[in-house]
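Novice: let me see the structure of the following:
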Amino acid sequence: MFGVYVHVPFCTTRCGYCDFNTYTPGELDMAPVAYLDSLARELELASGPPADTVFIGGGTPSLLGAEGLTRILTLVRDNFGLAPGAEVTTESNPESTSPEFFAALLDAGFTRISLGMQSAAPGVLRVLDRMHTPGRAVEAAKEARAAGFEHVNLDMIYGTPTETDDDVRATLDAVLSADVDHVSAYSLIVEEGTAMARKVRRGELPAPDEDVYAHRYEMIAARLEDAGFEWYEVSNWAKPGGECRHNGIYWRDGDWWGAGPGAHSHLGDRRFHNVKHPARYAALLAAGELPVAGEETLTEVERHTERIMLGLRLREGIPLAWVAEAGHGVVEKHVAGGLLQHRGDRIALTDAGRLLADGIITDILVAEEA
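Specialist: Reported below is the predicted structural model:
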C-alpha cells in the first residue's frame, strides 16, 4: 500500500501540551490560499503510485473549510491518482465543523473523519488548553454520521494532570454515545518546550504518573471492548471494518509521501523530511525546488528495528522469524511471564503485555544487539 500524508500547519491557538509543527495567526503571516498554492507546487514535483490512503493532518485542517480540503484532495488525485476504494481521512477540530462541512467533504470523496475530542471533562480541557466545548465533539461526530460518513474516529487523551477516574468515565460515556466506529486513546506526553512542561517544572501542575496511566488504560480498554470495539494497535480500537488503513501503512513499514511543512516521507529505504517553517517551505517551492530539509538511507538493521518496534504494537504481532536468534530467549521469558503469546508462527502481546509494550520491545532489541 502507498499513502499520501498532507500536513496543514494552521491552528487558532496553541494547546499547552502540543509540540507539533503548527502556527497560530500571530506567529505566521501566511494566508491559507498561499499555503495551498505552495502545496500544489510540491505535489506537482512529487512522485509515487496511486494513493491507497490519503490523510490530512495538522494542525487543524478543518480551518481550511470544505473548499480548501477539497482542493487538497483534488491535488492528490491529479498528481498521484487514487486507487479504487481509497481511504481519505481528514482531522478536524469539532468547533470548526458543521453539517454542511461534512456533507461537502463526503461529496468531494472523503471517506473518514477524525475528531479531536481529548476529554469530555471541562476541567481537563482547560488544563490541556483545548478551546472546544465539552459536548461539541460528540455533536460533530453525530453530524458526520448523519451526513453519511461510515467511518468516524474520536481521539482521547488520558493521564492529564488533575484528571480523575470520573473524568475518564464521563469521556467514555460521551464517546460511546457518539456512534463512532473508531477510538484512539493516547497517554499524555509532557513534551519539553511546551507550556505544560513549564507548568510541571514550576510545580503548577503535578507530573504524570505511570501507575495512573496504566490504571486509566485498563479502564478505557475494558469499557471499549465491552462495547464491541477491538484493539488492533495498543492505542487504537475499532469496530469490524473501522481500522485506520493509513496508519497501518506506518505500522507495517509501508511507503508514503508526506507533503506540507515539516512532513516526513518514506519510500523504500529512503526517508526524508521537509523544512518546518511555512515561509521557507513556500520560498523553496517558488524557486522550483522540493522543500527537503534532510534525508537518510535506512540500513537493513534500522528497518528491522522499526518493524519490531511498530509491528509488535499491533494485535496481529509479528512473525517470530523476524526476531534474531539472540532475542528468542527474551521472547520465551515474556511468554512464560504472560506478556507475550505464540500465535502459530507469530508472537503477539497479551492483554497484560499491552501495558508494558515499550519495555518488551526494548528487551527484545537489546538482546538482539548483545
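Novice: going forward, measure contacts and count neighbours with C-alpha atoms only.
Specialist: OK.
Novice: check the burial of Arg270 by counting its neighbours.
Specialist: By other CA atoms under 10 Å, 13 other residues sit near Arg270.
Novice: repeat for Gly337
Specialist: Neighbours of Gly337 (other CA under 10 Å): 12.
Novice: ok, now how distant is it from Gly329?
Specialist: Note on Gly337: its distance to Gly329, by CA to CA, to the nearest Å, is 12 Å.
Novice: now do Arg343
Specialist: Counting by CA to CA, the gap from Arg343 to Gly329 is 17 Å.
Novice: quick one more, to check against the first:
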Amino acid sequence: MPSALPDGEPVPDDGSLPASALPSPTTAVDGDPSGRFYDAYDAASRPLGFYLHVPYCATRCGYCDFNTYTATELVGSGGVLASRDNYADTLTDEVRLARKVLGDDPRPVRTVFVGGGTPTLLPAADLVRMLGAIRDEFGLADDAEVTTEANPESVDPAYLAELRAGGFNRISFGMQSARQHVLKVLDRTHTPGRPEACVAEARAAGFQHVNLDLIYGTPGESDDDWRASLDAALGAGPDHVSAYALIVEEGTQLARRIRRGEVPMTDDDVHADRYLIAEERLSAAGFDWYEVSNWATSDAGRCLHNELYWRGADWWGAGPGAHSHVGGVRWWNVKHPGAYAAALAGGRSPGAGREVLADEDRRVERILLELRLREGCPLSLLKPDGLAAARTALANGLLEADPFAEGRAVLTLRGRLLADGVVRDLVD
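Specialist: Below you'll find the model as predicted:
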C-alpha cells in the first residue's frame, strides 16, 4: 500500500497561506528566463510550476509504493466521487482553489508535470482539459514545459497527437528494462520493444523532448541485462534518460517476496557497478549528467520541472496525496481519491497537513538537493563543521577541485556513488 503521509499542522479549510509566502502582485517577475537559476528566498524570481497527480493504474507494480489505486481498490470506497470519468473535473476544482489561494500572483506557470499512477489511463482530452484549467486561471509562460508520464501500453499515435495538439511538449515513458524476465519481477505489463516504439511515435507527433525511465538492480538482473536495456533506450533516440536504483519499499509485494526468499536482494556494490555502466554508456552516446540519476543531451533536454523541486522553487501539487511548496510553506493533500474529491465538493481544501519551514530547514534542504546537481551547491551554505567535511571530501576525491576553488561543492563520479554519505557529512 502507499506510504503514510507525514505529520503536520492543519491546513485551513480555505487553503490560505501566510502572506509572507506569496509574492506581491505589483512585483515584476524578472528572474532568469530559463527558470534554472534564481534566489530561492526572492519570490519574484522563483518560477511557479504545477504537478497534477493522476492516481489510477490498471495494475499495481510489485515495487511501487506511490499513491496509486486500481479500479478494484476503489470499489465501495467513495467510487462515484473517485471515478476516473469525472477526475478531470475534480482536479480542475483544485486548480481554481489554487488561484484563490495564490491571489494576484503575477507569475505565469513555467512548468506543468502530470504524473501518477498512469495519467494516460485518462482520455487525452481530459489531460488537455486539466492543462487548459491552468492556462485559464494562471496563464502559461511562452516557453512553458508541459510533461506527462505515460505507460507504453496506454498510448498510440492518435493519443500522442492529441496530447501534442493540446499543448504537451514533453513526455516520459516508463521503460524500466528491455528484458522480459526483469519486467516480470517488477510486475510491469508492457512488452519489450514497446517503449522504444513509443519514442518514435512521440517524435512523429511532434514531441521535441522525450524521456525514458530505467531501473537498475532488480533481483535477477545481470550486468548484460542492464547494458541491453541502456542500449535499447539509447537506440530509441530520446533526449533524456532517468536511471534509478531499485529501492525495495516496505509494504510492497516485492518486499514480501524478498522476505520470503523468493527473489534475492540486490546489494549496494551491484548498484554502484550498474551506475558506472550507465554513466559509461550514456556519456559515450552524448548524454551529460545534470542530476545524480538524470542525463540529457543538452540543457534544453533537462527536465525543468524536476529542477524546480531540486532548487526550492514554488509548485502546487494537485491531486490525492500530492505535495506542494510555496514560499517556504509545504503541504500535502489527503491520500484517498474519494476523500480528496469529497473535500473539494464540499468547498474545502483537500490539504491534510502542512509545515512552515524555518530558515535552517531550508538551508539543509538546499544542501540535500542542490549537491545532487551538476552545478552543485554553494559552499557558503555550509556551517564550519560542514565546510571541514567538504574539505575532507575534496581530499578524498568526492568533490571536484576547480568548482571548489570557485566556491561550489560539485560531486565527482565517485562522489555520485557515495552522494548520500557526502550529503550527511556536509549538513552535520
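Novice: what's Arg313 of structure 1 aligned with over in structure 2?
Specialist: Structural alignment (TM-score structural alignment) places Arg313 of structure 1 against Arg372 in structure 2.
Novice: can you pull the contacts of its match?
Specialist: For Arg372 of structure 2, the contacting residues are 291-292, 411, 416, 419, by CA atoms under 8 Å, 6 or more residues apart in numbering.
Novice: separation between it and Ala341 of structure 2?
Specialist: For Arg372 of structure 2, the distance to Ala341 of structure 2 - CA to CA - is 36 Å.
Novice: go on, Cys61 of structure 2?
Specialist: Counting by CA to CA - Cys61 of structure 2 and Ala341 of structure 2 are separated by 25 Å.
Novice: how much space separates Gly237 of structure 2 from Ala205 of structure 2?
Specialist: Distance from Gly237 of structure 2 to Ala205 of structure 2, by CA to CA: 15 Å.
Novice: element containing the residue minimising distance to the centre of structure 1?
Specialist: Structure 1 has Asn247 as the residue nearest its centroid, 7.1 Å off, counting by CA atoms, centre = their mean. Secondary-structure assignment from DSSP states H and E places Asn247 of structure 1 in helix 245-251.
Novice: that helix vs structure 2, mean deviation?
Specialist: Compared with structure 2 after fitting, helix 245-251 of structure 1 has a mean deviation of 0.3 Å; criterion: mean CA distance after the TM-score superposition for structure 1.
Novice: where does that helix end up in structure 2?
Specialist: Going by TM-score structural alignment: helix 245-251 of structure 1 matches residues 304-310.
Novice: how far out from the middle of the chain is the matching stretch?
Specialist: 8 Å (CA atoms, centre = their mean, to the nearest Å).
Novice: for it, buried residues please.
Specialist: Using 16 or more other CA atoms under 10 Å as the test for burial, stretch 304-310 of structure 2 gives 304-305, 307-310.
Novice: any idea how far Lys333 of structure 1 lies from Leu339 of structure 1?
Specialist: Counting by CA to CA, the gap from Lys333 of structure 1 to Leu339 of structure 1 is 9 Å.
Novice: quick one, which of these two is more surrounded?
Specialist: Using other CA under 10 Å as the criterion, Lys333 of structure 1 and Leu339 rank with Leu339 on top: 21 against 12.
Novice: quick check: closest non-adjacent residue to the equivalent of the more buried one over in structure 2.
Specialist: Using TM-score structural alignment as the criterion, Leu339 of structure 1 maps onto Leu398 of structure 2. Excluding its sequence neighbours, the residue lying closest to Leu398 of structure 2 (CA to CA, 6 or more residues apart in numbering) is Gly415, at 4.0 Å.
Novice: helix or strand: which one has that neighbour?
Specialist: If you go by DSSP H and E, Gly415 of structure 2 is part of helix 413-417.
Novice: and that helix, which stretch of structure 1?
Specialist: Residue span in structure 1 matched to helix 413-417 of structure 2, by TM-score structural alignment: 351-355.
Novice: over to stretch 271-286 of structure 2?
Specialist: Aligned using TM-score structural alignment, stretch 271-286 of structure 2 spans residues 213-228 in structure 1.
Novice: do the same with stretch 230-238 of structure 2
Specialist: The alignment of stretch 230-238 of structure 2 onto structure 1 (TM-score structural alignment) covers residues 172-180.
Novice: can you give me how far that stretch is from the chain middle?
Specialist: A distance of 20 Å separates the centroid of the chain from that of stretch 172-180 of structure 1, by CA atoms, centre = their mean.
Novice: what's the burial count for Gly193 of structure 2?
Specialist: Gly193 of structure 2, neighbours per other CA under 10 Å, totals 17.
Novice: what's it aligned with over in structure 1?
Specialist: In structure 1, Gly193 of structure 2 lands on Gly135 (TM-score structural alignment).
Novice: ok, now how distant is that match from Gln118 of structure 1?
Specialist: 11 Å.
Novice: same question, Arg280 of structure 1
Specialist: Going from Arg280 of structure 1 to Gln118 of structure 1 by CA to CA gives 32 Å.
Novice: please identify which of the two sits among more neighbours.
Specialist: Neighbour count, other CA under 10 Å: between Arg280 of structure 1 and Gln118, Gln118 has more, with 23 against 14.
Novice: nearest residue to that one in space, ignoring adjacent ones along the chain?
Specialist: For Gln118 of structure 1, ignoring the flanking residues on the chain, the nearest one in space by CA to CA, 6+ apart is Met156 at 3.9 Å.
Novice: I'd say Met208 of structure 2 and Phe168 touch.
Specialist: Actually, residue 208 of structure 2 is Gln. It isn't Met. No - between Gln208 of structure 2 and Phe168 there is no contact under CA atoms under 8 Å: 10.0 Å.
Novice: who's more crowded, those two?
Specialist: Remark: of Gln208 of structure 2 and Phe168, Phe168 carries more neighbours, 25 against 17, as counted by other CA under 10 Å.
Novice: tell me the SS of the more buried one?
Specialist: coil (DSSP: H, G, I helix; E, B strand; the rest coil).
Novice: and it, how far from Glu370 of structure 2?
Specialist: From Phe168 of structure 2 to Glu370 of structure 2 the distance is 28 Å (CA to CA).
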